[in-house]
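*Asks:* Here is my input; please provide its structure:
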Amino acid sequence: MGIILGENQYGKAENRVVRIYRETPRHEIKDINVGSALRGDFTAAHTDGDQRKVLPTDTQKQTAYAYAKEKGIASIEQYGLELARHFVDDYEPVDGARIEIEEYAWERAVVDGKEHDHTWVRKGQEVRTADITVEGKGEGQKTWVIGGLKDLVVLKSTGSEFHDFLEDEYTILQPTTDRVMSTSLVAKWRFTTTDVDWEAIYPAIKQIIVDTFATVQSLALQQTLYQMGKTILETYDFIAEVKLSAPNIHHFVYDLSPFGLENNKEVFNADDRPYGLIQATVTRDDAPDAGPAWTQQMAWLG
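*Replies:* Sure, this is the predicted structure:
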């Protein structure tokens, strides 16, 4: 029996980078969390402890901070592309790089009725994400970009049903034609090009997601997720597929009868555990191959 080294990568996870733009009296801020992973033939490092091909993870961290100044962070997608291409193009042993970024939004503080030039309040609605993978050298180099969001918590008080489901001897759930539906949504969409207005496309896709959640008379959360992905693909021909993950944040009508009170779907108990987890991929039937686009920095630990 022979023993060989399998899939491997190494990098620096969760570098917290805050970039302040001070060129004018009205400052701007970008607040991000950056992870990098390098791929290549690093067999000797594992089998013999030979580090001659290994770019230190500390160097990757320093590069993330330096590039925030040198290249700027106009968008997390563009910043991630700059980083990934640098690692692949400028270091011979590296034939692939993965950059994963989260962006934390801030909004300006309002003082005396006016937006303040250099004070912000953390905006906690959701976290924007980007995953960039670059592989290969020169003209054969390939790039994959995935945009996304997580922690988008949405709720609607009606417009959701759940009935006619499969039942067995353990089923006690009652069918309903009117329920509260809530979730903390994760969505990711794969681009087929890097010729994209990154700062315009993100809010537009987020709006599609919110609009769809609000307006679809949902017979199941699955139906709502599919319609979100379908609408995104119908709207943007440069998006190949959409992946969605939605925990069902259950809201149960609370029994107020012991107190002589009628509860006409007005008071609920919000249960965060256990929860149904609904996940779906919506894709074009002619979508280009995803390659390593979905191979995450910590993929095999998930």
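*Asks:* going forward, measure contacts between C-alpha atoms and count neighbours the same way
*Replies:* Will do.
*Asks:* can I assume residue 232 is in contact with residue 207?
*Replies:* No. Taking contacts as CA atoms under 8 Å, residue 232 lies outside contact range of residue 207: 10.1 Å.
*Asks:* Of those two, which one has the most company?
*Replies:* Applying other CA atoms under 10 Å to residue 232 and residue 207 shows that residue 232 carries more neighbours, namely 21 against 12.
*Asks:* Tell me if that one really is in a strand.
*Replies:* No. According to DSSP: H, G, I helix; E, B strand; the rest coil, residue 232 belongs to no strand; its state is helix.
*Asks:* Distance check, it against residue 282.
*Replies:* When distance is defined by CA to CA, to the nearest Å, residue 232 is 9 Å away from residue 282.
*Asks:* Tell me how many other residues surround the residue lying closest to residue 262 once chain neighbours are set aside.
*Replies:* What sits nearest to residue 262 in space, not counting adjacent residues and going by CA to CA, 6 or more residues apart in numbering, is residue 256, at 6.5 Å. By other CA under 10 Å, the residues close to residue 256 number 11.
*Asks:* do residue 253 as well
*Replies:* 16.
*Asks:* That one and residue 262 touch, don't they?
*Replies:* No. Under the criterion of CA under 8 Å, residue 253 is not in contact with residue 262, lying 10.9 Å apart.
*Asks:* Going along the chain, name the strands of the stretch 51-200 of the chain.
*Replies:* With DSSP state E, counting those that start in this stretch as the criterion, the stretch 51-200 of the chain has strands at 94-103, 106-111, 114-122, 127-135, 142-156, 181-191.
*Asks:* Same list (these) but as TSV, adding distance to residue 65 and mean neighbour count.
*Replies:* As requested, these are exported to TSV (distance: least, CA to CA, whole Å; neighbours: other CA atoms under 10 Å):
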stretch	distance to residue 65	mean neighbour count
strand 94-103	13	24
strand 106-111	20	14
strand 114-122	21	13
strand 127-135	17	25
strand 142-156	21	18
strand 181-191	25	22
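*Asks:* Here is a second sequence; please produce its structure as well for comparison:
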Amino acid sequence: MAIVLGGNRYGKAEVRLVRIDRDGEEHGITDLTVSVALSGDLADTHLRGTNDKVLATDTQKNTVYAFARDGIGSIEDFGLRLARHFVGTQPSIHFARVAIEQHSWSRLSIDGAPARHSFARTGDGTRTAVVSHDGERSWVLSGITDLTVLNSTDSEFWGFPRDEYTTLAETKDRILATAVNASWRHAAAGDTDWEASFRTARTGLLEAFAGTYSFSLQQTLYAMGERVLQRVPGVAEVRLSLPNKHHFLTDLSPFGLDNPGEVFYAADRPYGLIEGTVLRDDAPPAGPAWD
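*Replies:* Next up, the predicted model:
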């Protein structure tokens, strides 16, 4: 029986980067967490401990900061620049993946006027991008995580199988809440307006959630993915992971009070987790970006 080295990669994870754009008196802020993973001709490193083909992870971190000096732009473009650099400059590196989270900030106001250099972290979800490059082709996934949304009505859940372990009551009116985690795969990594694409996709997700009378979170998931594909022609596939943030009606009868659907207990765990993919029937293969 032979023992061989399988797939492997290495890199610098969670590089924290904040860039302040100081063009004029009104400043801008870009707050990122960048993770780099590289793979290629690294068998000797694993089998014999030689490091002549290993680009140090500290060098990867420094490259992230150095590239930010020239500006960041969209996180998809920043990821493409980095991934292509690592593969293009290191003969031993054949594949690079750069995953980026963009943490959102909003500009503060002073007496109703926008502050020039003051910001607050927002709860609008975290924008994401995962960029992969193999020396010839590039793949781009855009997305958003932890975008918490809630419908206070227009949601039902009934007609499900019942057995000896079922205690859940059927309902024709419930709160539906989730933290949206969505990624969408672009059919090509060419000349794309990443900012407009992201805004349109995010708006589509929110509009579909708000506008769907839901009989299940699965139904809502499909409607959200479908809306993104309808609104953004360059997207081939959408993957969603939706935890069901349960809200249970609180029993106030011990206190002599009724509860006409107004007071709820928000449970954090356990929770239902609904996941699914919505794609065009002619979508090209996903490639390594989803791995």
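*Asks:* rewinding a little: what's the counterpart of the residue nearest to residue 262 of structure 1 in structure 2?
*Replies:* In structure 2, residue 256 of structure 1 lines up with residue 252, judged by TM-score structural alignment.
*Asks:* Look up how far residue 259 of structure 2 lies from its match.
*Replies:* Distance, residue 252 of structure 2 to residue 259 of structure 2, using CA to CA: 6 Å.
*Asks:* repeat for residue 219 of structure 2
*Replies:* Distance of residue 219 of structure 2 to residue 259 of structure 2, given as CA to CA: 29 Å.
*Asks:* okay, the strands of the stretch 51-200 of structure 1 in CSV with distance to residue 79 of structure 1 next?
*Replies:* Shown next, in CSV, are the strands of the stretch 51-200 of structure 1 (distance: least, CA to CA, whole Å):
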stretch, distance to residue 79 of structure 1
strand 94-103, 9
strand 106-111, 19
strand 114-122, 22
strand 127-135, 10
strand 142-156, 12
strand 181-191, 16
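*Asks:* which residues touch the longest helix along structure 2?
*Replies:* When structure 2 is parsed with DSSP state H, its longest helix is helix 194-211. Around helix 194-211 of structure 2, the neighbours that count as contacts under CA atoms under 8 Å, 6 or more residues apart in numbering are 74, 76-77, 142-144, 151, 220, 223-225, 227-228, 231-232.
*Asks:* Quickly check the residues you listed for the two that are furthest apart.
*Replies:* 77 and 151 (34.7 Å; CA to CA).
*Asks:* okay, stretch 153-163 of structure 1 sits on what stretch of structure 2?
*Replies:* The aligned range for stretch 153-163 of structure 1 is 148-158, by TM-score structural alignment.
*Asks:* Tell me who's in contact with residue 242 of structure 2.
*Replies:* Counting by CA under 8 Å, 6+ apart, residue 242 of structure 2 makes contact with 178-181, 217, 221, 273-275.
*Asks:* Looking at those, which one is closest to residue 165 of structure 2?
*Replies:* Residue 165 of structure 2 lies nearest to residue 273 out of the contacts of residue 242 of structure 2, by CA to CA, at 19.4 Å.
*Asks:* Give me the nearest residue to whichever residue in structure 1 pairs up with the closest one, chain neighbours excluded.
*Replies:* Counting by TM-score structural alignment, residue 273 of structure 2 lines up with residue 277 in structure 1. In space, and not counting its chain neighbours, residue 277 of structure 1 is closest to residue 247: 4.3 Å by CA to CA, 6+ apart.
*Asks:* That neighbour pairs with which position in structure 2?
*Replies:* Aligning on TM-score structural alignment places residue 247 of structure 1 opposite residue 243 in structure 2.
*Asks:* Distance from the helix or strand where residue 34 of structure 2 lies to the middle of the chain?
*Replies:* Taking DSSP states H and E as the definition, one finds residue 34 of structure 2 inside strand 28-40. Here strand 28-40 of structure 2 is found 14 Å from its chain centre; the criterion is CA atoms, centre = their mean, to the nearest Å.
*Asks:* Would you mind giving the orientation angle of it with respect to strand 105-110?
*Replies:* 170 degrees (axes from the mean of the first three to the mean of the last three CA atoms, to 10 degrees).
*Asks:* Who are the packing partners of strand 28-40 of structure 2?
*Replies:* strand 15-21, strand 93-103 (3 or more CA pairs under 8 Å, 6 or more residues apart in numbering; DSSP states H and E).
*Asks:* Can you say which of those strands is nearest to residue 48 of structure 2?
*Replies:* Once these are compared by CA to CA, strand 93-103 is nearest, at 17.9 Å.
*Asks:* Which neighbouring elements make contact with the closest one?
*Replies:* Using 3+ CA pairs under 8 Å, 6+ apart, the elements in contact with strand 93-103 of structure 2 are strand 28-40, helix 75-89, strand 126-133.
*Asks:* taking those together, which one is wrapped up most tightly?
*Replies:* Comparing those by mean neighbour count (mean count of other CA atoms under 10 Å), strand 126-133 ranks first with a mean of 25.
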